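[1] Take a look and give me a structure for this.
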Amino acid sequence: MLQNGRKLSARGPFWRFPIVWMLVGAIGIVLIDTLFRQLTERVDGLISLALTLVMGLLAIMVYKFTLTYLARRSTPEIARQRAGIEAVLGMLTGTIFIAGSVLIIMALGGYSFQWASSANAGSVLILSIEAALGAAIVEELIFRGLMFQAIDRLGGKPLALAVTSLFFGVAHLGNTGATLWSAFAIALEAGVLLGAAFLWRRNLWFAMGLHFAWNAIEGLLGFPVSGHSAAGLFTVELNGAALLTGGDFGLEGSIVPVVASLLISIPMLIGAARYRRVEARNLPVSK
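    Got it, this is the predicted structure:
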């Protein structure tokens, strides 16, 4: 009994090592996402959306289990308190960001829209919400939840922001129409912005809401979402250079949202740094 107890005790530090629990949690979330993707492909409409919601709940449970029992730490970033308002604030931020970027490109002559008369508005709405919701939950749990916090433990927040942003861009290199530029753009406009949002609000709900609104609005407008084609409510005509319009990759390949995201990210990062300084000053001094 004593020998077995020592073996179990020796395994503790292994599971608590940041890269270990990051990988275990990410694999668990990816497996759940993969399983439910296969299920949702066999149904449609509200049933498919309901399955996506179940997938999201299970992914959050895997995340909490991983951090609680392997990393041995609390999970205030997914606390239910203020979850709703933080998600809504994130969705509002994402809506302003995407709508503002589209309007700027339209004013520069890059986009023109026509109503897609053949589109079923109800189906398009459900599909856009379903795809955006699944991506927002899974990607934020893995990148801002697991990876960011694991690297933060090893090298601090600046390194965590840089590494997660880089990996987020690289993860989109295999998408349709992707180029080195589009990967770099994703790293800046999505990786940095979502990382800054997480640091600023200190929870995942805000980042998930921002990510959800971003993808959902792109899909509804008829843009490819990170290169993935979307049956939107409109057909989009591109006019001008791909650097302005994003080309085949979609809005995210445009220079406009890259600049806009940095203008939003910088105040968020400044706010997060100020909060950390105040928090550090208020820490009790050990004697």
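[2] Please make it C-alpha for all contacts and neighbour counts, starting now.
    OK.
[3] quick one: contacts for Ala197?
    Contacts for Ala197 were tallied using CA atoms under 8 Å, 6 or more residues apart in numbering; they are 206-207, 265, 268-269.
[4] Can you list the buried residues in the strand or helix carrying Ser123?
    Assigned by DSSP states H and E, Ser123 falls within helix 121-139. By neighbour count with 16 or more other CA atoms under 10 Å, helix 121-139 contains the buried residues 123-139.
[5] who wins for neighbours among the contacts of Ala197?
    Ala207 (31 neighbours; other CA atoms under 10 Å).
[6] give me the element that residue is part of.
    With DSSP H and E as criterion, Ala207 is part of helix 204-221.
[7] by how many degrees do the next helix or strand after that helix and helix 204-221 diverge?
    Later in the chain than helix 204-221, the nearest helix or strand by DSSP H and E is strand 234-238. Put simply, strand 234-238 runs at 80 degrees to helix 204-221, going by axes from the mean of the first three to the mean of the last three CA atoms, to 10 degrees.
[8] Check which helices and strands strand 234-238 sits against.
    strand 111-115, helix 204-221 (3 or more CA pairs under 8 Å, 6 or more residues apart in numbering; DSSP states H and E).
[9] The structure of the following sequence is requested for comparison with the preceding one:
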Amino acid sequence: MQHFPAKPQQSGVWKIRGSALLSALLALPVGGAWIIASGAYVEFPIVWSIAYGIGLVALFLLVHGLYAYRRGARTARYMQVPSGRAFVYATIATALLLGCAVLSLLASGPSDATDAPTDHDRYALPVLAILLFPVVEEFAFRGWFQGNMERVVGPEIALLLAAIAFAAVHASGNPTQHFISGLVYGAAFLLSRNIWLPIFMHALYNFGVVLLDTSSAAIEWAETIRNAPPAWIEPVSGTAQAAIALVIVGLLVQLRRTQSGQTAD
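    Model (predicted):
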């Protein structure tokens, strides 16, 4: 009787990596679809716009809950409330990030926007941008995409890829600034292993942007500088962005050393 060799089974590591890669790639169209769908809020009355946004977030969180349940994800630390010290550090980092964004805006030259703000811009968009958008975007780009890509390419490359993806879906705005923001939110997620910290930072950042966008004095001041930007503002803006990126690299190097030391012990 002839015996055939058994078919080699796929390595458990490759199964994990394949599943993680598939989950990460699925996060990109979900995040992109969210950006597109969320833009439809301008088609509804203001109250319905806010309700529409809440419905989208509820649907997304339901999908996330089912996804985590099916995978048997352990979400104890991932979902627990961060410490007060973590919130303080996150607030400082967000303030620096917002300052960097203001410098980038001032260095961009005269604005070509001619449309006056609508009621949706004044009332519906701030609610959605502060309370709702950060939840979905951080779950999608940090929780799903970056978290799964870590198991495939490692934490540093996963952080970089998530920041690139985050900038890509915000390409209509300032992709460079969104890339830096993605690095900051991703680093917060990587260092804390908690999804609520980048959500808090994202919401706080959007809150600062909304305040600046709705302040007539701030708008007038910004337009005055943008129409005739000083020679120093562009290099300072670039230096600030590079400094944030270097700080993140330093934190990741220190994290890697700490993990290597714990492994050696």
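[10] Let's have the helices and strands packed on strand 234-238 of structure 1 in JSON lines, adding distance to Ala26 of structure 1.
    Formatted as JSON lines, those follow (distance: least, CA to CA, whole Å):
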{"stretch": "strand 111-115", "distance to Ala26 of structure 1": "38"}
{"stretch": "helix 204-221", "distance to Ala26 of structure 1": "15"}
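[11] tell me, what residue is most central in structure 1?
    Residue closest to the mean C-alpha point of structure 1, counted by CA atoms, centre = their mean, is Glu140 at 4.0 Å.
[12] what's the helix or strand harbouring Phe65 of structure 1 packed up against?
    Using DSSP H and E, Phe65 of structure 1 sits in helix 45-65. Applying 3+ CA pairs under 8 Å, 6+ apart, one finds that helix 45-65 of structure 1 contacts helix 18-40, helix 121-139.
[13] wait, which of those helices is closest to Arg276 of structure 1?
    Minimum separation from Arg276 of structure 1 across the helices and strands packed on helix 45-65 of structure 1 (CA to CA) falls at helix 18-40, 21.9 Å.
[14] circling back: so which of the helices and strands packed on strand 234-238 of structure 1 is the most surrounded?
    helix 204-221 (a mean of 26; mean count of other CA atoms under 10 Å).
[15] which stretch of helix or strand covers Gly169 of structure 1?
    Applying DSSP H and E, one finds Gly169 of structure 1 within helix 157-170.
[16] follow-up on the earlier one: relative to Arg11 of structure 1, which of the helices and strands packed on helix 45-65 of structure 1 is closest?
    The nearest among the helices and strands packed on helix 45-65 of structure 1, by CA to CA, is helix 18-40 at 11.6 Å.
[17] Just the residues contacting the closest one, thanks.
    14-15, 47-49, 51-52, 55, 58-59, 62-63, 66-67, 70-71, 134, 138, 142, 146-147, 150-151, 153-154.
[18] Distance check, the residue nearest to the centre of structure 1 against Ala197 of structure 1.
    11 Å (CA to CA, to the nearest Å).
[19] hang on, the earlier thing: mapped onto structure 2, which of the contacts of Ala197 of structure 1 are still contacts?
    Retained in structure 2: 206-207, out of those (criterion both residues aligned by TM-score structural alignment, their matches' CA atoms under 8 Å).
[20] Now do the contacts for Ile104 of structure 1.
    Val256 are the contacts of Ile104 of structure 1 under CA under 8 Å, 6+ apart.
[21] Wait, a helix at it?
    Yes - assessed with DSSP: H, G, I helix; E, B strand; the rest coil, Ile104 of structure 1 lies in a helix.
[22] The helix holding Ala207 of structure 1 maps to which residues in structure 2?
    The alignment of helix 204-221 of structure 1 onto structure 2 (TM-score structural alignment) spans residues 195-212.
[23] picking up where we left off before, among the contacts of Ala197 of structure 1, which one sits closest to Ala242 of structure 1?
    Ser265 (23.9 Å).
[24] what residues are up against that closest one?
    Counting by CA under 8 Å, 6+ apart, the residues that Ser265 of structure 1 touches are 192-193, 196-197.
[25] Can I get those residues in CSV including secondary structure and distance to Arg6 of structure 1?
    Output for the contacts of Ser265 of structure 1, formatted as CSV (DSSP: H, G, I helix; E, B strand; the rest coil; distance: CA to CA, whole Å):
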residue, secondary structure, distance to Arg6 of structure 1
Val192, helix, 43
Leu193, helix, 45
Ala196, helix, 42
Ala197, helix, 42
